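Visitor: sequence unavailable; structure follows:
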């Protein structure tokens, strides 16, 4: 089973006085990369989130956002000593006659009014919301993975059928090449003996023999099919197999000269490139 690296999951946890919502978005990345948006979280809670995500996912870029509906509580404290000093100073000044001070008069004077804000610890509810969001994210990535898997299976089947056709046609390819060379000799009136012809044809057979490439392609296709049966298939492993497959198909397309079969080999090359693009999206 394949999992896409692209997905989205939300989780919600509610108590009597507070509600916490966790959102996680994930996209492609070679490694696990985690960033936070919105509410500033305590360091220990951030670390908990990172540990949970790394436990569950092999790679991907994750954006985590935590919301809550709790309103901050504020407390106020007046510095009585500073206020007495202010009044004393104002009384001694000839420029101030009215000493009826208002809150608006005090708030902008440093040290007179202290405002403290308190924020409830959302970690307990946040962890519950996080676990739900991770569960939903896994399901989301699995659904996307299923779509990619169907595409990969279809393209792999094409490669398998094309490989079978080329394997059946391999003997005729060599005959086609030998015939072409003989015709060139005749057209150019080249006078060479049978041993030289045999030697030339032997070199051609070695240079244009595709048996080894076909064998390796068969092995790589079989390796891909084995990945489909694994409980947790890895995109990295698939990408490696496809790199090797691409190399063999590329060599194959160079060796083949018969137009219809060369076109088939080039189409195989294109399909492998498309498979590699899909593999980039897999975990």
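Guide: Done, it's in. Since the model is a prediction, treat every value here as computed from it, not as a measurement.

Visitor: for the rest of this, base every contact and every neighbour count on C-alpha atoms.
Guide: Will do.

Visitor: tell me, how many residues neighbour residue 195?
Guide: Residue neighbour count, defined by other CA atoms under 10 Å, stands at 9 for residue 195.

Visitor: distance check, it against residue 185.
Guide: Taking CA to CA, to the nearest Å as the criterion, residue 195 is separated from residue 185 by 14 Å.

Visitor: same thing with residue 149?
Guide: Remark: distance between residue 149 and residue 185 (CA to CA) = 51 Å.

Visitor: residue 197 - how many residues pack around it?
Guide: The tally of other residues near residue 197 (other CA under 10 Å) stands at 14.

Visitor: A strand includes residue 101, no?
Guide: No: checked against DSSP: H, G, I helix; E, B strand; the rest coil, residue 101 lies outside a strand; its state is coil.

Visitor: still on that earlier bit, more neighbours, residue 149 and residue 185?
Guide: Per other CA under 10 Å, whichever of residue 149 and residue 185 has more neighbours is residue 149, with 20 against 13.

Visitor: a helix runs through that one, doesn't it?
Guide: Yes: for residue 149, which was evaluated using three-state DSSP, the result is membership in a helix.

Visitor: for it, list the residues it contacts.
Guide: If you count contacts by CA atoms under 8 Å, 6 or more residues apart in numbering, residue 149 has them with 1-2.

Visitor: let's see that with 10 Å instead.
Guide: Neighbouring residues of residue 149 by CA atoms under 10 Å, 6 or more residues apart in numbering: 1-4, 143, 155, 228, 278-279, 282.

Visitor: those residues: which two are farthest apart?
Guide: When the contacts of residue 149 are compared pair by pair using CA to CA, the two farthest from each other are 143 and 155, 19.2 Å apart.

Visitor: so residue 52 touches residue 132, yeah?
Guide: No: Residue 52 sits out of contact with residue 132 when judged by CA atoms under 10 Å, with a separation of 11.7 Å.

Visitor: of those two, who's got more company?
Guide: Neighbour tally, residue 52 and residue 132, criterion other CA under 10 Å: the higher count belongs to residue 132, 19 against 14.

Visitor: I'd assumed residue 8 was in contact with that one.
Guide: No: Residue 132 is beyond contact range of residue 8, at 11.8 Å (criterion: CA under 10 Å).

Visitor: which neighbours do the two share?
Guide: Taking CA under 10 Å, 6+ apart as the contact definition, residue 132 and residue 8 share the neighbouring residues residue 23.

Visitor: one step back: now list the buried members of the contacts of residue 149.
Guide: A residue is treated as buried here by neighbour count (16 or more other CA atoms under 10 Å); on that basis the buried members of those are 2-4, 143, 155, 228, 278-279, 282.

Visitor: okay, pairing it with this:
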């Protein structure tokens, strides 16, 4: 049996390495389709396509957001002076100094120039960037897996509720069928009683049978009851098949409601009407839960 999945959930994950720690938060709420939003630190936007692809591999519906952050580790290693770069800068400024257009450079000023002071890690920026990206993807993947688990746990709870609602609808359908079976005779008795009240001299038996038959045809709900049975079977098969099933279950709930409305409109007595109204209430409860099924 496949598993039903909901559309709301939250998960958080971290991945740590030498460059620092990447963290990812993934959350989702109801959505008609699959709406994905990814937030990444500046300079890592190219990961968005990969993260969205991984989300699409796990989810079909829902409004999802994935937020990625990265905290750098302290970069160790003694500072080093790039003497070649320093000499090139000094030579470039010599002409300005000799022409009186600039003061002689100070040591602290030279050391503050970009690229003069370096650390051993500075020569491996490309490799470090790749490692950070790998950590971000690892954290994102774990967060998406956690979100998928949370949505499945919600789906498991919803499956129990939906099965209970379907069971209630089936119970009311069976009660309506048992009651509808007695309707033709009840209609005939009501017509006979009414005409006896209005026409004490009596009513022609053929006329009574004709009127009773006409009302019974208009009040016949066997087609609605048969369709309800088919919808109940379909709903249970969808639940057993698992997600994605939300759209089909929503359509079925509309069909359930249509049959319950017809049952009420065709009803010729209070008890059958009450059964139809109770069925409408059960269908409304079912449809409310279905809105969150993937």
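Guide: Done, it's in. Predicted model, so just to flag it, every value in this text is computed and none were measured.

Visitor: ranges for the strands of the stretch 1-150 of structure 2?
Guide: Under the criterion DSSP state E, counting those that start in this stretch, the stretch 1-150 of structure 2 contains strands at 9-17, 20-29, 34-39, 62-72, 80-81, 117-118.

Visitor: let me know which of those is tucked in deepest.
Guide: Looking across the strands of the stretch 1-150 of structure 2 with neighbours counted as mean count of other CA atoms under 10 Å, the highest average goes to strand 20-29: a mean of 22.

Visitor: where in structure 1 does it align, residue-wise?
Guide: Residues 18-27 of structure 1 are where strand 20-29 of structure 2 aligns, with TM-score structural alignment as the criterion.

Visitor: which residues are in contact with residue 241 of structure 1?
Guide: Residue 241 of structure 1 makes contact with 219-221, 223-224, 235, 276 under the criterion CA under 10 Å, 6+ apart.

Visitor: cool, residue 281 of structure 1 as well?
Guide: Residue 281 of structure 1 makes contacts with 2-6, 27-30, 60, 144-145, 148, 235-236, as judged by CA under 10 Å, 6+ apart.

Visitor: between those, which sits nearest residue 43 of structure 1?
Guide: residue 60 (21.9 Å).

Visitor: if we can go back for a sec, taking the contacts of residue 241 of structure 1, please make a ChimeraX selection of just the buried ones.
Guide: Command for ChimeraX that selects the buried part of these, burial taken from 16+ other CA under 10 Å:
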select :220,221,224,235,276
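
Visitor: looking at the contacts of residue 241 of structure 1, spot the one nearest residue 42 of structure 1.
Guide: When the contacts of residue 241 of structure 1 are compared for distance to residue 42 of structure 1 (CA to CA), residue 235 comes out closest, at 33.8 Å.

Visitor: how about that closest one, what's its match in structure 2?
Guide: By TM-score structural alignment, residue 235 of structure 1 lines up with residue 246 in structure 2.

Visitor: excluding chain neighbours, what is closest to its match?
Guide: residue 293 (4.6 Å; CA to CA, 6 or more residues apart in numbering).

Visitor: could I get the full set of helices for the stretch 151-283 of structure 1?
Guide: Using DSSP state H, counting those that start in this stretch, the helices assigned to the stretch 151-283 of structure 1 run over residues 194-208, 211-229, 235-255, 259-279.

Visitor: corresponding residues in structure 2 for the last one?
Guide: This means helix 259-279 of structure 1. Helix 259-279 of structure 1 corresponds to residues 270-290 in structure 2, going by TM-score structural alignment.

Visitor: over to stretch 207-224 of structure 1?
Guide: Residues 218-235 of structure 2 are where stretch 207-224 of structure 1 lands when matched by TM-score structural alignment.

Visitor: which position in structure 1 aligns with residue 55 of structure 2?
Guide: With TM-score structural alignment as the criterion, residue 55 of structure 2 lines up with residue 53 in structure 1.

Visitor: so what's that match closest to, chain neighbours aside?
Guide: Nearest-residue entry for residue 53 of structure 1: residue 134, 7.5 Å, with adjacent residues in sequence omitted and distances by CA to CA, 6+ apart.

Visitor: what's around that neighbour, how many residues?
Guide: Using other CA under 10 Å, residue 134 of structure 1 is surrounded by 24 other residues.

Visitor: isn't it up against residue 24?
Guide: Yes: taking contacts as CA under 10 Å, residue 134 of structure 1 lies within contact range of residue 24: 7.5 Å.

Visitor: touching both of those two, which residues are there?
Guide: 8-11.

Visitor: state the pair within the residues you listed that is farthest apart.
Guide: 8 and 11 (10.6 Å).

Visitor: who touches both of these two?
Guide: With the criterion set as CA under 10 Å, 6+ apart, the overlap between the contacts of residue 8 of structure 1 and residue 11 is 23-24, 133-134, 136-137.

Visitor: out of the residues you listed, flag the one nearest to residue 119 of structure 1.
Guide: Here the nearest of these to residue 119 of structure 1, counting by CA to CA, is residue 23; it sits at 20.6 Å.

Visitor: quick check: the residue nearest to residue 246 of structure 2 vs residue 236 of structure 2, distance?
Guide: In this view, residue 293 of structure 2 and residue 236 of structure 2 are 14 Å apart by CA to CA.

Visitor: same question for residue 103 of structure 2.
Guide: On the measure of CA to CA, residue 103 of structure 2 and residue 236 of structure 2 end up 86 Å apart.

Visitor: those two: who's more crowded?
Guide: Neighbours around residue 103 of structure 2 and residue 236, counted as other CA under 10 Å, are more numerous at residue 236. The numbers are 16 against 12.

Visitor: and the more buried one, what does it touch?
Guide: Applying CA under 10 Å, 6+ apart to residue 236 of structure 2 gives the contacts 159, 162-163, 166-167, 249.

Visitor: also residue 225 of structure 2?
Guide: With contact set as CA under 10 Å, 6+ apart, residue 225 of structure 2 has these partners: 170, 173-174, 176-177, 180, 231, 259-260, 263.

Visitor: most neighbours, which of those?
Guide: For the contacts of residue 225 of structure 2, neighbours were counted by other CA under 10 Å; the highest total belongs to residue 263, with 27 neighbours.

Visitor: all good on my end, thank you.
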